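Peer 1: Predicted structure and sequence below. I'll ask about it afterward.
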Amino acid sequence: MRIGVIGATGYSGLELIRMLALHPNVKEMNFYSTSSFGEDISEQFPHLNKSVSGTIQKWDVNRIILENDLLFFATPHGVSSELINQLKDTTIQIIDLSGDFRIKDPDIYKFWYKQEHACFEKTSQFTYGISELNKEEIQKSNLIANPGCYPTSVILGVAPLVKAELIEENSIIIDAKSGISGAGKGLSSTSHYMNRNDNLTAYKLYTHQHIPEIEQFLHSINQNQNYISFTPHLIPMTRGILTTIYATAKRKISSEELQEIYKSCYEGSYFVRLRDTIPSTKDVYGSNFCDIYAAYDDRTNRITIISVIDNLIKGAAGQAIQNMNLMLKIPEETGLHFTPLFP
């Protein structure tokens, strides 16, 4: 495969490049940017020296179509749709890491993303790339909307219970905490060292753009599930997401039955690890794993799920490569055998 990475200089783009360099099915990589180009990628990012080289090129739609078989768009929402709209009448495969092609209703997209969409008519052609739960559709698609980082940790954590109709619909409460890299490379007061160091903050209460993405997928597997309560937080670490999910059970359930529901859902899923102890972000740091722990509280009749991922890998670049593998119909773990970093 000849692979093009658009948005190569962002955090997700750099993670894509680092991992694709070791992928056995990748013959050639090309790097593109709309803002920073002309320099060798390893000169701008010395951690890639002796592993990856190649000039960062300016976006040129004609050249990109000729040079690549598959494109990763590691660009912000709004940018992806504008660029993809320029790709006319082509069969090139696309995996978009932005939120531009996840939401299927144009009014919902406009409400939550606060902007117009450059080519919403193409959204219906994109398959939602939650790898473990939408595998067959991904394998048949050439256009993938890669899930967001928070939705990945939430959906993998709670979907088995929603699908089994074991929890009260619309009782789901989500408390998610993310490392600062989730905010991207852009400079802002949010990512300023003085505001992040020794500080824990909630943000975008009731307004986070990942809310409709989570609701849309959960509704697709249980038509009675419509709403969630979601509060994201920023914590003073570079990467990782720990999501705590609370839901009211429809009936009493044994620990054995609860575990069986998860085992049945994720049987054969290489990157989901079901835990009998509470996981932490260090358990998945630098890997494409999602670790999940679920427990039932007989006293309150609530189920609590802990889900952890690396937001830049399973929450972005790693899952994108996993989706590429599914599209190529090769083992989904190909090129992703990264043991988590510890300590």
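Peer 2: Alright, I've got the coordinates.
Peer 1: okay, CA-based contacts and neighbour counts for the rest of this
Peer 2: Noted.
Peer 1: contacting residues for the closest residue to Pro76 other than its chain neighbours?
Peer 2: The shortest distance from Pro76 to any residue other than its chain neighbours is 5.6 Å, reached at Ser98 (CA to CA, 6 or more residues apart in numbering). By CA atoms under 8 Å, 6 or more residues apart in numbering, the residues touching Ser98 are Phe73, Ala74, Thr75, Pro76, His77, Ser80, Ala145, Asn146, Gly148.
Peer 1: this is the other structure I want to compare:
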Amino acid sequence: MSELKKVRVAVVGASGYSGEELVRLLLGHPGVELVAVTSRQYAGRTVGQVFPRFGHWGRARELRFEEPDARRLAELADVVFLALPHGVAAEFARPLLESGRVVIDLSTDFRLRDAAVYEEFYGHAHPAPELLSQAVYGLPELYRERLRGARLVAAPGCYPTSILLPLVPLLRAGLIESDGIVVNSLSGVSGAGRKAELEYLFCECAESLRAYGVPKHRHLSEIEQELSLAAGRRVVIRFTPHLVPVRRGILTTVVARPTAGLGTAGEVFALTGRIEACYRAAYGDEPFVRVLDDKGLPDTKNVVGTNVCEIGWRLDPRTGHVVVVSAEDNLLKGASGQAVQCMNLVCGFAETTGLM
């Protein structure tokens, strides 16, 4: 596309945390006309009434939430974002794709290539297995060329993004072993979505830390799928997510064994150079991945409110391991910001449009 032109966009499930962030980003996107937002709960109310912080946008004072209807959305929009629970998104994706619309799905419905793996991790048959082969995994740093012109985009989850970005380059380069990888992630409470459940109430979360989804968190399915593709062999990791009492942000720590030894100073020096070169080659020109030097490690305060993932790492000769740390905003690079980044590629906009 030679010049910026307005693309008509709709958001289904616009009242959740990811949906709210999508609305904010799209209202300010110079190439987008936000034509529809849906929410059964808020149908009939304006965006500005539901989200007063958007009231300075004239469009937010005019646009009203409506009941979700795939046929109407297909008439109104060129691109439809689905910010819906897994199993529900596919119900909208099928008719929208049949109508020739672009679908960008933030749920897990189209992230997996194998319907049997979906059933194993999500406990029910995939609602639209015939569409899996059409979906492009929406991690631009890995699948940028496939995303250009895609019709069905499966935006990755927040945990997978924080794990895949630091690990995939090292596995592709053969710098770490594919077995024995241990991952621990800490997530803000917004990662659970906007819902009224006892375990996510303020008094239940504040001043408390807890692990959950042990030992088989659902996101393991897409994480191991993409790591296996990077390594060229099946990869199984040990992953423990934790809930921490902050609103947003994810910090992930990965421990892996290098394929080279760390027994001497020379070996440490050589591996340091190879890892630096690996990350520089992978992300040196990436607008939304920031690789830190040896004086800093990622910190969620530096990425919350941005579409950036920070990556830092250390070698540990004492134990013979590589320790890699990443930080991201779970609602932006881990969800809505990344989805808009994908839309920019699909529609031919500059990838950073509306995200800087």
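Peer 2: Looks like it arrived, so ask away. Predicted model, so just to flag it, every value in this text is computed and none were measured.
Peer 1: Now tabulate the contacts of Ser98 of structure 1 in a markdown table and tack on secondary structure.
Peer 2: Shown next, in a markdown table, are the contacts of Ser98 of structure 1 (DSSP: H, G, I helix; E, B strand; the rest coil):
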| residue | secondary structure |
| --- | --- |
| Phe73 | strand |
| Ala74 | coil |
| Thr75 | coil |
| Pro76 | coil |
| His77 | coil |
| Ser80 | helix |
| Ala145 | strand |
| Asn146 | coil |
| Gly148 | coil |
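Peer 1: Can you tell me which of those residues is nearest His233 of structure 1?
Peer 2: Ranked by distance to His233 of structure 1 (CA to CA), the contacts of Ser98 of structure 1 are led by Gly148 at 15.2 Å.
Peer 1: which element is the counterpart of Ser153 of structure 1 in structure 2 on?
Peer 2: By TM-score structural alignment, Ser153 of structure 1 lines up with Ser162 in structure 2. Secondary-structure assignment from DSSP states H and E places Ser162 of structure 2 in helix 158-172.
Peer 1: Report all helices and strands that that helix contacts.
Peer 2: Taking 3 or more CA pairs under 8 Å, 6 or more residues apart in numbering; DSSP states H and E as contact, the helices and strands that helix 158-172 of structure 2 lies on are helix 220-231, strand 250-256, helix 265-283, strand 321-328.
Peer 1: hang on, the earlier thing: the residue nearest to Pro76 of structure 1 corresponds to which position in structure 2?
Peer 2: Checking TM-score structural alignment: Ser98 of structure 1 goes with Ser107.
Peer 1: ditto for Pro76 of structure 1
Peer 2: In structure 2, Pro76 of structure 1 lands on Pro85 (TM-score structural alignment).
Peer 1: Asn344 of structure 2 versus that match, what's the distance?
Peer 2: Distance from Pro85 of structure 2 to Asn344 of structure 2, counting by CA to CA, to the nearest Å: 24 Å.
Peer 1: more neighbours, the two?
Peer 2: Asn344 (21 against 14; other CA atoms under 10 Å).
Peer 1: Quick check: the match of Pro76 of structure 1 vs Ala206 of structure 2, distance?
Peer 2: When Pro85 of structure 2 is compared with Ala206 of structure 2 (using CA to CA), they lie 26 Å apart.
Peer 1: and if you look at Val303 of structure 2?
Peer 2: For Val303 of structure 2, the distance to Ala206 of structure 2 - CA to CA - is 22 Å.
Peer 1: Please say which of the two ends up with more neighbours.
Peer 2: Neighbour count, other CA under 10 Å: between Val303 of structure 2 and Ala206, Val303 has more, with 21 against 13.
Peer 1: Now do the contacts for that one.
Peer 2: Contacts for Val303 of structure 2 (CA under 8 Å, 6+ apart) come out as Gly249, Cys309, Glu310, Ala327, Glu328, Asp329.
Peer 1: Show me which of these are buried.
Peer 2: Gly249, Cys309, Glu310, Ala327, Glu328, Asp329 (16 or more other CA atoms under 10 Å).
Peer 1: could I get those residues as a markdown table with distance to Gly191 of structure 2?
Peer 2: Shown next, in a markdown table, are these (distance: CA to CA, whole Å):
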| residue | distance to Gly191 of structure 2 |
| --- | --- |
| Gly249 | 8 |
| Cys309 | 16 |
| Glu310 | 18 |
| Ala327 | 14 |
| Glu328 | 12 |
| Asp329 | 10 |
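Peer 1: Can you tell me the closest non-neighbouring residue to Ile214 of structure 1?
Peer 2: Leaving aside its chain neighbours, Ile214 of structure 1 sits nearest to Pro151 (5.5 Å; criterion: CA to CA, 6+ apart).
Peer 1: can you map out the strands along the stretch 101-250 of structure 2?
Peer 2: In the stretch 101-250 of structure 2, the strands defined using DSSP state E, counting those that start in this stretch lie at 102-105, 136-137, 152-154, 182-187, 210-211, 238-243, 250-256.
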